[in-house]
Structures are given as structure tokens and as C-alpha cells.
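Chemist: I would like to see how this sequence folds:
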Amino acid sequence: MVDLSQYLPILMFLGVALVLSSAFVFLPMIVARLTGAHNPTPEKLAEYECGFPAFEDSRAQFDVRFYLVAILFIIFDLEAAFLYPWAVSVFTLGWTAWISMMIFIGELALGLVYAWKKGALDWE
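Modeler: All right, here's what the predicted structure looks like:
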């Protein structure tokens, strides 16, 4: 027979988490309605973008080059995230760490050259 009492602390934790998360979501809305802070006007309900009204549909499609540049940014940002811990510990890790990082940087450089040749970095 399985003893389900072992799961009681987990269920209590989930119950407390559910109650607290619901309180953080719904209590501010209830307090705003009771205190009079909830006063929607057309100006408050209007969409805005960077401080001025939107000038086109929010569901407009983006050019695929935008996504390519974003992906390239993430790749080179991750490179920097890997490069810093490596630079801190390269002298204690030895030649193996240095050679493996040079291979990693070489692969990223080849990827950058490929993206550059394909025109992923050209913006019109």
C-alpha cells in the first residue's frame, strides 16, 4: 500500500503558492475598485508605444531579417557569457581549455562570416 501522507507537504506548499499568487493578482484589482482608483477613460485605455499613439496595426508582420538579427544577437551574447568564466579560469585549466575555446570562437566566426555573406546583416 502506498503511503500518500508523504505528499502532504507538497500539496500544502502548492496550496499556499496558489493562494498567495491569487492574492497578488486579485487583491490589487479589488482594492482599486473599492478605493476609486479604477477609473478607465478612453485616454487610459488607448494603446501607446514609446509615449506616442500607435501609428499602425499592432498585428503587423515583421520582416524575417529582424528575427535573423535577433538570433545573431543572442548567439553572440551567449558567446560573451561563455567567454568570461573561461577567461577567469583559463590559466588553471591549461591548454585543453584554451584550444577548445579557440575552436568555439572559430566556429562562431565562421557562422558570422556565413551570415554576413548571406546578407543577414544588411538592412535596407
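Chemist: please count neighbours and contacts with C-alpha atoms only from this point.
Modeler: Fine.
Chemist: helix or strand right after the longest helix seen in the chain?
Modeler: If you go by DSSP state H, the chain has its longest helix at helix 64-93. Sequence order places helix 95-118 as the next helix or strand after helix 64-93, per DSSP states H and E.
Chemist: another sequence for comparison is provided below:
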Amino acid sequence: MFYLMFISSLTLIISSIVMILASLLSKKTIMDREKNSPYECGFDPKGSARLPFSLRFFLIAVIFLIFDVEITLLLPIASIMTLSALTSWLFTSLTFLLILLLGLYYEWYQGALQWSD
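Modeler: Got it, this is the predicted structure:
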């Protein structure tokens, strides 16, 4: 147990040190107008490079990714059925499916799945 805690804390410390060093060393101090422009060829752009992005599209994409990962977690349940007791397998899979359905109904209730208003 002590060995596991030691390795976990050592990993946390090393990763924190690496992240801090990377953030300190990656700071760029030279701010050039040409380098900050969207085109580096020397021509002035005709329009803005920052086009408006639909927040609704982003929200639906994030919800899709979340449910896609959860479906990926559901796939091994079928192969585990033969290796575990039927009651524990049934309880675990039904609990996971219930959590998925509750999340879906909550998103539906909040109106996040409607594309147009």
C-alpha cells in the first residue's frame, strides 16, 4: 500500500514539474503584428479570420462525444457476462444503462438536443 502511494505521489510530482516547466519555457515574448495576423505571407486579409462559431453545434458535438465514449464502455459488458455472476452483471449493466438514460433525458429536458429554436 505504501509502495502504491509512493509511486502515485512521485508520478504526480514529476508530471507537475514537467507541466510547470513546459508552461514557463513556452512563453513567447516577441509579439509581431505580422506573426499575429492570420496570414504570414505579407498580404492583409480581406475579412476577419475569426468567424463566429455556433455554440449550439459545439454543445451537440460535446454531448455526442460523451455518449460515444459511454457506448464504448458498454461494449465489453457482453463479453464479461460469461466471466461473472449473472446477478452482479445484470445489476452493473442496468445501473450503467440507467445512468445513460437519465443523462439523455436530462439533456433532452434542458433542450440541448434541439437544433433550432
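Chemist: thinking again about what came up before, so where is the longest helix of the first structure in the second structure?
Modeler: Structural correspondence for helix 64-93 of the first structure: residues 55-84 of the second structure, per TM-score structural alignment.
Chemist: list the buried residues for that stretch?
Modeler: 60, 63 (16 or more other C-alpha atoms under 10 Å).
Chemist: ok, back up a step: what is the longest helix of the first structure packed up against?
Modeler: If you count contacts as 3 or more C-alpha pairs under 8 Å, 6 or more residues apart in numbering; DSSP states H and E, helix 64-93 of the first structure packs onto helix 95-118.
Chemist: pull out the buried positions in the helix it packs on.
Modeler: For helix 95-118 of the first structure, the neighbour count (16+ other C-alpha under 10 Å) marks 97, 101, 112, 115 as buried.
Chemist: residues touching the second one, list them.
Modeler: Taking C-alpha atoms under 8 Å, 6 or more residues apart in numbering as the contact definition, Met101 of the first structure lies against Trp86.
Chemist: element containing Ser116 of the second structure, please.
Modeler: Assigned by DSSP H and E, Ser116 of the second structure falls within no helix or strand.
Chemist: ok, it to Ser54 of the second structure distance?
Modeler: Taking C-alpha to C-alpha, to the nearest Å as the criterion, Ser116 of the second structure is separated from Ser54 of the second structure by 11 Å.
Chemist: likewise Phe2 of the second structure?
Modeler: Distance from Phe2 of the second structure to Ser54 of the second structure, by C-alpha to C-alpha: 50 Å.
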